[in-house]
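**Q** Have a look; sequence and predicted model below, questions after that.
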Amino acid sequence: MIEKTLVLLKPDAVERNLIGHILVEYERNGLSVLELKLMKASSTLAEQHYIEHKGKPFFDRLVAYLTRSPLVALVLEGENAISRVRALNGTTDPADSQDNTIRALYGKSMSENTVHASDSTESAEREREIWFG
């Protein structure tokens, strides 16, 4: 099934000039970039993105991280894009990610894990609306 999913190349990826390296991995694996923008996220935007974590002790750290410097928001499309992107990204903690996943290669820590990807069709639609309107 052809799907669209939202991906964020988080501030630590942009700060370390990894945009091209990460995009190559997605494209090399048969995913197409439909939309892409480099931007500095506002606190309001970051709070909307992480709304399911509001009230948790780490919420403010998530918002501060996402807003500290520019990030890249993109929409990818392809066969089973949601599950494929999540597999390419690896687990949330880079130390636990399978070899050669984006987080294993480029993630710095659990809190600076380089990329975000939607985890379901519903999340992908909600997140695309947040980042691309």
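**A** Now that the structure is in, tell me what you want to look at.
**Q** From now on I want contacts and neighbour counts done on CA atoms only, so please keep to that.
**A** Fine.
**Q** Let me know the secondary structure of Val33.
**A** Under the three-state scheme (DSSP: H, G, I helix; E, B strand; the rest coil), Val33 adopts strand.
**Q** need the helices for the chain, in chain order.
**A** 11-15, 19-28, 43-49, 59-67, 81-89, 102-106, 121-132 (DSSP state H).
**Q** Deepest-packed of the ones you listed, please.
**A** helix 102-106 (a mean of 23; mean count of other C-alpha atoms under 10 Å).
**Q** put this beside the first:
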Amino acid sequence: MFANSVRAGLRAASRSSVRAMSTLPARSAPRFGAGIAAGAAVAGYAMYEASKNPVLLEGAKTIAGEKGTIKPDGVSRQLVGKIVSRFEERGYKLVAIKSLTPSPALAKEHYSDLASRPFYAGLVKYITSGTPVVAMVWEGKDVIRQGRRIVGATNPLESDPGSVRGQYAVSVGRNLIHASDSFDAATKEIGLWFDSAELAEYEPTAWGWVMADN
């Protein structure tokens, strides 16, 4: 189960998103009428509490929630199932998933840290082009760092051959998926794209076998 303090934080983030993104079209807004977040990177990591010991983010044995988004090119190329299977086969738990076409307001908020970069306008135009994206939240040990490894380097030509980008992409502009690169980024993105009620609490049948340390 997600730690109560983390879920409370997500609820607060969602409420903040509602206030900040109240101009989003109703059809694109989650239950709070707020925004969404798109980034196939594993973003907005909600902490997962599996023991009485403190959970350390980005540590060797971190348990966290990761936000990822399959971009329009990944959806158009019909790679959604193959990308999802990479995380499932590793043993990570799918906490939330949905398909949507992000609004310009959502896209700008999601990529706000890149607003000063020359490619920002093109990135927003691309992600809101009309082809849907698939937003996801994954959970498990060290999922933020390991999720980034599954996805591969931003430049597919520098990605490991076994990664998603290393196997299926060749261009930075069409690198298939976004994954959050930090706890703060993941928290922000999960709050943008999902209402806390959309984050499922359950335990897969093999969860204990996958996550146990002994």
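**A** Noted; the coordinates are in hand. All figures in this text were calculated on a predicted structure; none of them were measured in a lab.
**Q** TM between them?
**A** The TM-score (TM-score structural alignment, normalised by the length of structure 1) is 0.97; 133 aligned residues with a C-alpha RMSD of 0.9 Å.
**Q** nearest to Ile2 of structure 1, of the helices of structure 1?
**A** Closest to Ile2 of structure 1 of these is helix 81-89 (C-alpha to C-alpha; 7.0 Å).
**Q** Tell me which residue lies nearest the centroid of structure 1.
**A** With distances taken as C-alpha atoms, centre = their mean, the residue of structure 1 nearest its centroid is His116 (2.1 Å).
**Q** Map that residue onto structure 2.
**A** Under the alignment (TM-score structural alignment), His116 of structure 1 pairs with His178 in structure 2.
**Q** again, but for Leu36 of structure 1
**A** Using TM-score structural alignment, the partner of Leu36 of structure 1 in structure 2 is Ile97.
**Q** ok, its match - how many residues close by?
**A** 19 (other C-alpha atoms under 10 Å).
**Q** Give me the nearest residue to it, chain neighbours excluded.
**A** What sits nearest to Ile97 of structure 2 in space, not counting adjacent residues and going by C-alpha to C-alpha, 6 or more residues apart in numbering, is Met136, at 4.3 Å.
**Q** and the corresponding residue of structure 1 for the one you found, what is it in contact with?
**A** Matched to structure 1 by TM-score structural alignment, Met136 of structure 2 sits across from Leu74. For Leu74 of structure 1, the contact set (C-alpha atoms under 8 Å, 6 or more residues apart in numbering) comprises 6-8, 33-37.
**Q** Selecting buried members of those in ChimeraX, what would you type?
**A** A single ChimeraX command selects the buried members of the contacts of Leu74 of structure 1 (16 or more other C-alpha atoms under 10 Å):
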select :6,7,8,33
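**Q** nearest to Leu18 of structure 1, of the contacts of Leu74 of structure 1?
**A** Nearest to Leu18 of structure 1, judged by C-alpha to C-alpha, of the contacts of Leu74 of structure 1 is Leu8 at 12.3 Å.
**Q** Look up how far Glu127 of structure 1 lies from the residue nearest to the centre of structure 1.
**A** 11 Å (C-alpha to C-alpha, to the nearest Å).
**Q** Over to Thr101 of structure 1?
**A** For Thr101 of structure 1 relative to Glu127 of structure 1 (C-alpha to C-alpha), the value is 23 Å.
**Q** ok, now Ser97 of structure 1?
**A** Going from Ser97 of structure 1 to Glu127 of structure 1 by C-alpha to C-alpha gives 24 Å.
**Q** Could you do Gln48 of structure 1 as well?
**A** Distance, Gln48 of structure 1 to Glu127 of structure 1, using C-alpha to C-alpha: 9 Å.
**Q** and in structure 2, which of the contacts of Leu74 of structure 1 remain?
**A** Retained in structure 2 by both residues aligned by TM-score structural alignment, their matches' C-alpha atoms under 8 Å are the following of the contacts of Leu74 of structure 1: 6-8, 33-37.
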